[in-house]
Every structure is written in structure tokens, then in C-alpha cells.
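Student: sequence-free structure coming up:
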């Protein structure tokens, strides 16, 4: 559980040393999307099947997870709209304002990722470790995604350190809460987690990756991310 936490901190340090172009960021996001999709399809969905939870529990939990992420999207848009309005009306303080909506969404996403990792450990087998490896790419490049005029230098290191702590705390919390849980409870948590990961790919990583003019080989980078995680799972 300490591995993804340490990688999140390393992402902040990386953001201090490297400022990639928009095209490079897009390729990184394609690769990360491929890795998360692979973690979802190769490890998480089969693990849900192995729990043998009742079908209606899984369906309801996936739907609830989807609605939760949609609610998060609406909240984020509202906060960002409010921050933009304050900036234009002169309410914001001097200097670059912190992107409150983006930070809130990021902390909730990271907490969800940590809880998913903890649930994987609680379900037994290698699921926790494999899911942790699958989310490493996202955590490593998180600092690059958050870098802005308001978040740079020591602020970025402090922020990614806090995110690393959040990952570890929620991973430990998920493992503790779900150890010995029934098949229905474990299946429900994993199904909601699957919805959260699907949201991460479709509404965050790929949308941000498509904001720039893509190279024609970008899709190959996505497949490379998928294959790299699958290869790790097969060889493990």
C-alpha cells in the first residue's frame, strides 16, 4: 500500500523537473487510460465474478457508483464555474487562484483509488497488488496534470504528498473495513469501484487527452498501456 503513496509523491517531484509538451501529456494520458482499462477488464471484473455476489447487488452497486461519479462531476463543474466567476468579478485574491474544483475532484478520485486497492487486498489473492500497479501510472503523472501557475514549486510537492497520504489511508481503511466481508458486500464495493474507474478513463483521462491535436499513433499508445498491464498480470 505504500508503493502507490510513494509514487504519488514522486509525481510531484517529477512535475518540478519536467514540463512536457501538450502532445506528450496527451500520449501519457492515453497510456494511463490503457493501463486503467486493463486493470478494470483483466483484474477487477474477474474478481467481481469470483465473489459470486447476487446479480441485483452488483447491478445496483454499479449504478450507484455511476451516479456518485456523475454527482462528483456536477459538483466539480459548479465549483470551477464559481471560481471562474469570482476571478472575472475581481473577488479572487491577487495572484493565481487555486483550482478548488479540480483539487476536490482529485482528492475524491485518489481516495477512491486507495479504497479500490484496499478492497483488492481484502478480497485476497494478488488483486490488491495488481490494482496498485495498474494505478501507478495515473499517480505518477498526477503532478503533471495538476501543474499550473497556482500549483508549482513547493506547493506541488506538498499537494502530492497529501495525495500520497490519502491513497495510503484509504487503502488501509478499505482493507480494514472489508476484511472478512460477505460476498455481497465485497461484490458491491468492487462493482462501484469499477464504475469509478470507468469514469476516470472516459470522463477524465481521454477527454483531457483529446483537448490537443492528436498524433495518428495515439491509439497505439493506449493499446500499449493496456498490453503492459495485461503482460504484468500474465507474467505474475
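Tutor: Perfect, thanks for sending it. Treat the numbers as computed from the prediction; the structure is a model and nothing was measured. Numbering: from 1, shown residues only.
Student: can we go C-alpha only for contacts and neighbour counts from here?
Tutor: OK.
Student: buried residues in the one helix or strand residue 117 maps to?
Tutor: Taking DSSP states H and E as the criterion, residue 117 maps to helix 100-122. Going by neighbour count (16 or more other Cα atoms under 10 Å), the buried part of helix 100-122 is 101, 105-122.
Student: what's that helix in contact with?
Tutor: Applying Cα atoms under 8 Å, 6 or more residues apart in numbering, the external contacts of helix 100-122 come out as 1, 72-73, 75-80, 83, 126-129, 131-132, 135, 163, 166-176, 178-180, 186, 189-190, 193, 196, 200.
Student: and the strands in the chain?
Tutor: Counting by DSSP state E, the chain has no strands to list.
Student: show me where it has helices.
Tutor: Along the chain, the segments classed as helices by DSSP state H run 2-17, 22-38, 45-51, 55-88, 100-122, 127-140, 142-146, 154-178, 183-199, 206-209, 218-235.
Student: can I get the ones you listed in TSV including distance to residue 94?
Tutor: Shown next, in TSV, are the helices of the chain (distance: least, Cα to Cα, whole Å):
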stretch	distance to residue 94
helix 2-17	23
helix 22-38	27
helix 45-51	48
helix 55-88	10
helix 100-122	16
helix 127-140	31
helix 142-146	20
helix 154-178	17
helix 183-199	35
helix 206-209	28
helix 218-235	39
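Student: could you pick out the buried ones from the contacts of helix 100-122?
Tutor: Buried among the contacts of helix 100-122 by 16+ other Cα under 10 Å: 1, 72-73, 76, 79-80, 83, 127-129, 131-132, 135, 163, 166-175, 178-179, 186, 189-190, 193, 196, 200.
Student: and here is the other one:
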């Protein structure tokens, strides 16, 4: 047996963690440095993702706190949703979609895009069924307390919102896997979107009879899920290669497109619109577009 391949001694096995890396002796002098460099890059990327993922966490919790004390009016809520839709659409248009097209993998892109659409449609169907079942249970229940009714009514919404924001976090991890600039723009866009969602969630909980304290705590708990999703997206999807990364990026494109067209804009159009409210979509779009242009190197 080669001396380098010999198992570690008891003293080596009990060595402090700072010395543990030397228990694995590379057969080639550069192996250890390459491994250490790759590990350092992975830790650095995860740290960066976590830092930017804190922005959506903070904005959703802030939105929940604001709405618990003063619910925004319908027009202001619609304007915020228009603005958030414009920002998300700009991030999709200037970063994710060009990257998907540039990679030139039509079959992988088709599969990922279809998976994203099916997932979002499935979540919508599941959410509506859950809300319908809760409504029937409410009609059939007798002798239930107001707090029990409020908890039952809010359960479906919390589950749907929780799944939605968890996916948002995964999208942040996917975007950073595609590139640092894409990750930053998606994190900014989703931070604004989750501010709107935090406002709406806390307001809906309050209207459903949930106490102010419970509304704040519930929204704050939901706000942590993007952080969990970002970690999962980075660790599970950050090192994909071949056609898998193309499929994941197309999946992200589909979910973001659904977020804009079937969630933000649908909710924004639920109230009579004034021209200034509609204009907020374009304001959000051009602001993120300018951020992308300013942040890009000359000629890049």
C-alpha cells in the first residue's frame, strides 16, 4: 500500500477540525488547492445568495407589519402591484429570457417551461379546491367559535402563499446560478413583489378575523420561506450542467411570467384603474431596465 493511501492514525482522526483537511492527501499537488478553491467559491456564492435573499424577507415582513396597523387603500394596493409586475417583467426580459435564448437548447427549454406552467397551474387548482373545501366545511360546521372559523378560513390562503414565496426563493437561487447580475435583479424584483404580497396577506388575515399580533407573526413566518427556498435552489440547482441548467432557467422564466400575468396584474385589475395606476407598471419596468444598464460594463 502506498504511504499516501494509508488510513489515518488515531491521533490524526482525533485532530482538530482546522487540521482535518490535511487528513486527505492529494495524489497531485494541485488537487487540494483546486478543491479548497471550489469549496470557497461555493461558500461565497451561498453567502451572497443569502444576503440578497434577506431583501424579500425584510420587505414581506415589513408589508405585513404595515398592513396590520393600516391597510393600504385599493388604489394604492393596485399601484404597488402594477409597479411590482413591471419590475418582475423587466428582470425576466433583460436577464432570464436572453440567457435561455443564448444557451440554444430548445428541447430542454421546452421541458423546463412546460414544467413551470404545469406547476403554477396545479398550485392554482389546488388552492381553489382547498378554499372551496374550507367554505363547505364552514357552511356545514355548527357551534364553532369565531376564532376557529377565522383559523379555518386563513389556512388555505397561508398554504398557497407559503408555497408561492418558497418558489420565489428557489428562483433567486436559480438566478444566481445563471449569473450574479441576474441574481441581484431577480432578488430586487421579488423583494418588491413580496412587499405587495405581505401587504395583501396581512390585510386578508385581518379581514378574516385574525388578531393583529397573529397576522404579523404569520406574515413574518411566511417571509422566512424565500430564504429557505434560496438555500435549496443554490445547493440543489447551482451546479447543474448540460441541458439541466437550460431547463431550470426556462422553468424560472415560466413561473415569473405566470407571476406577472396571472397573479400581480389580475389582482391589480380587480379595482377600477386610473391612468397613473397603469403607468406604475411601466415605471417599474424602466427603473429596473436602467439599473441593469447602469450596472453593465461599457460594451458588455
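Tutor: It's in. Everything numeric here is computed off the predicted structure, so don't read it as measured data.
Student: give the aligned equivalent of residue 119 of structure 1 in structure 2.
Tutor: Correspondence of residue 119 of structure 1 to structure 2, assessed by TM-score structural alignment: residue 174.
Student: what about its match, distance to residue 84 of structure 2?
Tutor: 20 Å (Cα to Cα, to the nearest Å).
Student: and whatever residue of structure 2 lines up with residue 13 of structure 1, how far from residue 156 of structure 2?
Tutor: Aligned counterpart of residue 13 of structure 1 in structure 2: residue 65 (TM-score structural alignment). According to Cα to Cα, residue 65 of structure 2 and residue 156 of structure 2 sit 21 Å apart.
Student: likewise residue 64 of structure 2?
Tutor: Where residue 156 of structure 2 is concerned, residue 64 of structure 2 sits at a distance of 18 Å (Cα to Cα).
Student: now do residue 61 of structure 2
Tutor: 20 Å.
Student: same thing with residue 217 of structure 2?
Tutor: 17 Å.
Student: thinking again about what came up before, what sits closest to the match of residue 13 of structure 1 if chain neighbours are left out?
Tutor: residue 216 (5.7 Å; Cα to Cα, 6 or more residues apart in numbering).
Student: tell me the counterpart of that neighbour in structure 1.
Tutor: Under the alignment (TM-score structural alignment), residue 216 of structure 2 maps onto residue 157.
Student: give the contact list for its match.
Tutor: Counting by Cα under 8 Å, 6+ apart, residue 157 of structure 1 makes contact with 9, 12, 13.
Student: what does residue 122 of structure 2 align to in structure 1?
Tutor: Match for residue 122 of structure 2 (TM-score structural alignment): residue 71.
Student: can you check residue 87 of structure 2 too?
Tutor: Residue 87 of structure 2 maps onto residue 35 in structure 1, by TM-score structural alignment.
Student: related to what we said a few turns ago, tell me, how many residues neighbour the match of residue 13 of structure 1?
Tutor: 23 (other Cα atoms under 10 Å).
Student: mind listing what it touches?
Tutor: 199, 202, 216.
Student: was I right to think the first one contacts residue 67?
Tutor: Yes - with the criterion set as Cα atoms under 8 Å, residue 199 of structure 2 and residue 67 qualify as a contacting pair; they are 5.2 Å apart.
Student: in terms of neighbours, single out the busier of the two.
Tutor: Legend: neighbour count by other Cα under 10 Å for residue 199 of structure 2 and residue 67, higher for residue 199 (26 against 22).
Student: roughly how far apart are the more buried one and residue 84 of structure 2?
Tutor: 13 Å.
Student: circling back to that earlier point, residue 268 of structure 2: which of the contacts of residue 65 of structure 2 is nearest?
Tutor: residue 199 (13.1 Å; Cα to Cα).
Student: that closest one corresponds to which position in structure 1?
Tutor: Checking TM-score structural alignment: residue 199 of structure 2 goes with residue 144.
Student: chain neighbours aside, what residue packs nearest to its match?
Tutor: residue 15 is the one closest to residue 144 of structure 1 (Cα to Cα, 6+ apart), at 5.1 Å.
Student: what of residue 37 of structure 1?
Tutor: With Cα to Cα, 6+ apart, the residue lying closest to residue 37 of structure 1 is residue 226, at 6.6 Å.
Student: and the one you found? What does it align with in structure 2?
Tutor: In structure 2, the residue paired with residue 226 of structure 1 is residue 285, using TM-score structural alignment.
Student: now residue 56 of structure 1
Tutor: Match for residue 56 of structure 1 (TM-score structural alignment): residue 107.
Student: quick check: its match vs residue 100 of structure 2, distance?
Tutor: The gap separating residue 107 of structure 2 from residue 100 of structure 2 is 11 Å, by Cα to Cα.
Student: got it, and residue 210 of structure 2?
Tutor: 43 Å.
Student: and what of residue 77 of structure 2?
Tutor: 33 Å.
Student: could you do residue 36 of structure 2 as well?
Tutor: Taken as Cα to Cα, the span from residue 36 of structure 2 to residue 100 of structure 2 is 31 Å.
Student: the more surrounded of the two?
Tutor: Per other Cα under 10 Å, whichever of residue 36 of structure 2 and residue 100 has more neighbours is residue 100, with 21 against 12.
Student: which ones are touching that one?
Tutor: 109, 246, 249, 250.
Student: aligned partner of residue 241 of structure 2 in structure 1?
Tutor: So, by TM-score structural alignment, residue 241 of structure 2 is matched to residue 182.
Student: surely residue 92 of structure 2 meets residue 255?
Tutor: No - applying Cα under 8 Å, one finds residue 92 of structure 2 not in contact with residue 255, separated by 10.1 Å.
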